[in-house]
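# model this:
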Amino acid sequence: MKEWQKCRNILCIRADNMGDLIMTTPAFRALKETFNCRLTVLTSLAGSLIIDCIPEIDEVIISNLPWVKCVNPLTDIQLQSLIKEIREKEFDGVIIFTVYSQSALPAALFSLLAGIPRRLAYGRENPYELLTDWLPDKEPYSYIQHQVQRDINLVKSIGAYAFKEELSLQYSTRGQTSALKKLEKLGINTAKPWLVFHPGVSEERRSYPFLYWIKIGQLLAHADLPILFTGSSVEIEMTDALSEHAGAHTYSVAGLFTIEEFVALIAVAKAVVSVNTSTIHIAAATQTPSVVLYALTNPQHTPWQSPHTLLTYSVKEIIQSKNEVVRYVSEHNLQKNLPYPSPEKVVNALREILDRPN
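A predicted model of the protein is given here:
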């Protein structure tokens, strides 16, 4: 632990998606506050989209690592080039963040080859010289903790503590103004509240039925709350169709906002209804109330320390993960054959969360 106190140039490897990076922000903050260090994050192209909204990060290295699910992973030549780049930056230490179903050892070997002297991660088996510091990974067989807590506990093992442990994202006044102007161009009165509905998923097994989204919108036709169907640019066709059938009080805005504008949009929304994706972690970071349509794939990824209602449903056997750790959790820890929550149940949950005192 004493060796880490001397580290002033730290690399963090979190090579997944936006939501994973957002959940790691308390651990990033702990490192910054404790060690007064320069913090560089190695992440995927998908994860990098949120970097500008995370104030704790000083620099980002964007690479789609071949041991993480991604599009266009690095070739062997590109990986060797990345190792050389990392070596030249002369990091004092590296911290490898993982979910319990991932192995840190590929990233540990990568970091060893890059000449980083201190290397910290969770390990399910003895990593020997691949890691200089490691925590035995007892998840999910002994217990399951929230992903945020898992990351916080990892950096605590080397003496890093944060004064506050909530998620954090930032956005500029310009970003918020720009987002509101885009809404006004659609004819939305931004002086009144609105709802954000986010139906898109990165994994099909997390999806909620298309027709149910439409029904939820229809049930809220007289609520005097505009509904924004959000998503990425590749989801425009879907949100257009949802808005077309859900009613005139709904709007398709997929692909309309930058990430900063999207964060600002959620921050000032009345509430969010979303599947379990990065949107729920943005809502948690901005303390926006949310109703989460939560497929039981990763029970440790619920909204962290924020107002929310969780409506869970099971993943069909035919599309469940082939990862044996994930399958163990599904078989031993999760309720089976849970149906999709009905549109009526979602609307009731939304009304209940809207009626809660601030």
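
# C-alpha from now on. contacts and neighbour counts both.
Noted.

# Would you confirm that P55 contacts L169?
Yes: applying Cα atoms under 8 Å, one finds P55 in contact with L169, separated by 7.2 Å.

# Which stretches in the stretch 1-150 of the chain count as helices?
Using DSSP state H, counting those that start in this stretch, the helices of the stretch 1-150 of the chain run over 2-5, 18-23, 25-35, 45-48, 76-88, 105-113, 147-156.

# Tabulate these in CSV, adding columns for mean neighbour count and distance to L131.
Below are those laid out as CSV (neighbours: other Cα atoms under 10 Å; distance: least, Cα to Cα, whole Å):
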stretch, mean neighbour count, distance to L131
helix 2-5, 13, 13
helix 18-23, 23, 22
helix 25-35, 22, 18
helix 45-48, 20, 24
helix 76-88, 14, 17
helix 105-113, 19, 6
helix 147-156, 20, 13
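
# Make TSV out of those and add distance to A349.
Below are the helices of the stretch 1-150 of the chain laid out as TSV (distance: least, Cα to Cα, whole Å):
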stretch	distance to A349
helix 2-5	46
helix 18-23	23
helix 25-35	28
helix 45-48	30
helix 76-88	47
helix 105-113	41
helix 147-156	25
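
# Another sequence for comparison is provided below:
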Amino acid sequence: MRAVPAVDLERVQRWRGARRVLLVRLDNLGDVLMTTPAIAAVRESLPEAHLTLLAAPSMKALAPHLPEVDDIVGFHAPWMKVGASALDALATTAPDGPAFPAAADEGLEARSRRGEPERRMLARLMAEGYDAAILFTVCTQSVFPAATMCRLAGIPRVLGHARERAYGLLSDEIPDRDEVRDGMRHEVRRQLDLVAQVGFSTPDERLRFDVLPQDRVAVRRALASAGLRPRQPFVLVHPGASAASRRYPAERFGMAARLLQQALGAAGNSPAGDRPAIVLCGGPGEDELVREALEALGGDALLPYPPAGLGELAALIAEADLLIANNSGPVHLAAAVGTPVVDLYALTNPQHTPWQVPSQVLFHDVPCRFCQKSVCPEQHHACLRGVSPEEVATAAISLMPRRARAGVDELGAAA
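I've put the predicted structure just below:
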């Protein structure tokens, strides 16, 4: 365990008595996965405590795969991008018209409806009787909305990073000195350091995600049906990402896969059954990206049916010898299950690189780096478009298992 500074011993002692702990992480899959080492530190330090993760509703799919927590509660937080977008969508699709009319037209009843999700969540938090809460945020997020909800719920111990003085909103206020810049702390380290302030640590700082046996069986059957031979290695290519600014062009994924396939196929030292196959996969709504990649590849790829859910996607990544993907949820799943990854890393943020897994992080440096935007504000996507398919293929070869790249030292060496 990490040494706790002497000035914090009283704080550590107070937190050792926590028995019902609320862990708040309200953003996307990758962010939650990068928080799992800190969550594991809480679990290992408070083995008798009941841990509840408050997260975006879609994160409830993590429940079977994250045994460190006892419960996952879904909440669309209006102060988070993912929560605000979901609430806007609900407002425009209400069966009896917009749930939240324009402010100028609102009456008392409409204004009351606008805050109903937050009031319901507040009532639930009060009823659950939490005696401690840990608020996990990135350095560009404000801790104060979640801290206010915890205060109103009567939670006595609340830990979080704060850039401005929190006064009574945080019982344990950790000054937030992180800035989006070169050399900043990794997101995983930020959260581990946060819980270390109250004496929580773990000797195993890897990301957590349990792949279930039934998901592995389903994926292996799908791969066999698609044509993968027994024990044949494969490279998984996933061209999707939720944010447009983080997507390497899908056709370049296909071009890189074709170059990789040609280089490995030219290596004559491996039996044909041991040469890696290319498997293409996308998430919901990403069929067009998969089609574009397949066309650029030339059609020589395996297309198992799309994973039925998060568990099967993780199992597919775990079965792969290598993942090639944008910097999004699948990359962090790869880190959690130990699969090497070529990460096409848009320079929107610097602190989200693959954690403790063999990786190659590819980008083209640009003056507009660290823009933190979901859509490229310059409209040139140069931080990704500056990476050639040849660079992607070469990086993939460097990470492939030795048996799969016998006779290939670099791209084109076997030609």
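
# And the TM-score between these chains?
The TM-score (TM-score structural alignment, normalised by the length of the first structure) is 0.90; 347 aligned residues with a Cα RMSD of 2.5 Å.

# Quick check on P55 and L169 of the first structure: which one has the bigger neighbour count.
The residue with more neighbours, out of P55 of the first structure and L169, is L169; 23 against 14, by other Cα atoms under 10 Å.

# Quick one: map the more buried one onto the second structure.
Taking TM-score structural alignment, L169 of the first structure has F209 as its aligned residue in the second structure.

# Nearest to M238 of the first structure, out of the helices of the stretch 1-150 of the first structure?
Of all the helices of the stretch 1-150 of the first structure, helix 45-48 sits nearest to M238 of the first structure, with 20.4 Å by Cα to Cα.

# about what we covered before: out of the helices of the stretch 1-150 of the first structure, which gets nearest to I280 of the first structure?
Nearest of these (Cα to Cα): helix 18-23, 8.2 Å.

# Which part of the second structure matches the closest one?
Matched against the second structure by TM-score structural alignment, helix 18-23 of the first structure falls on residues 29-34.

# Then stretch 297-304 of the first structure?
Mapped onto the second structure using TM-score structural alignment, stretch 297-304 of the first structure spans residues 348-355.

# hmm, who's touching that stretch?
The contact list for stretch 348-355 of the second structure, computed with Cα atoms under 8 Å, 6 or more residues apart in numbering, reads 180-182, 184-188, 206-207, 245-246, 327, 331-332, 335, 341, 343, 345, 361, 369-373.

# distance between the ends of stretch 188-202 of the first structure?
By Cα to Cα, to the nearest Å, the extent of stretch 188-202 of the first structure from end to end equals 29 Å.

# how far is stretch 192-202 of the first structure from where the chain is centred?
16 Å (Cα atoms, centre = their mean, to the nearest Å).

# which parts of that stretch are buried?
194-201 (16 or more other Cα atoms under 10 Å).

# In helices, which of these appear?
Nothing among those maps onto helices, per DSSP state H.

# quick check, distance from stretch 199-219 of the first structure to the centre of its chain.
For stretch 199-219 of the first structure, the separation from the chain centroid amounts to 19 Å (computed by Cα atoms, centre = their mean).

# what stretch of the second structure does it fall on?
Stretch 199-219 of the first structure maps onto residues 239-259 of the second structure, going by TM-score structural alignment.

# which parts of the matching stretch are buried?
For stretch 239-259 of the second structure, by 16+ other Cα under 10 Å, it's 239-242, 245-259.

# Same list (the buried residues of stretch 192-202 of the first structure) but as CSV, adding distance to C7 of the first structure.
Below are those laid out as CSV (distance: Cα to Cα, whole Å):
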residue, distance to C7 of the first structure
W194, 46
L195, 44
V196, 42
F197, 43
H198, 41
P199, 42
G200, 40
V201, 38
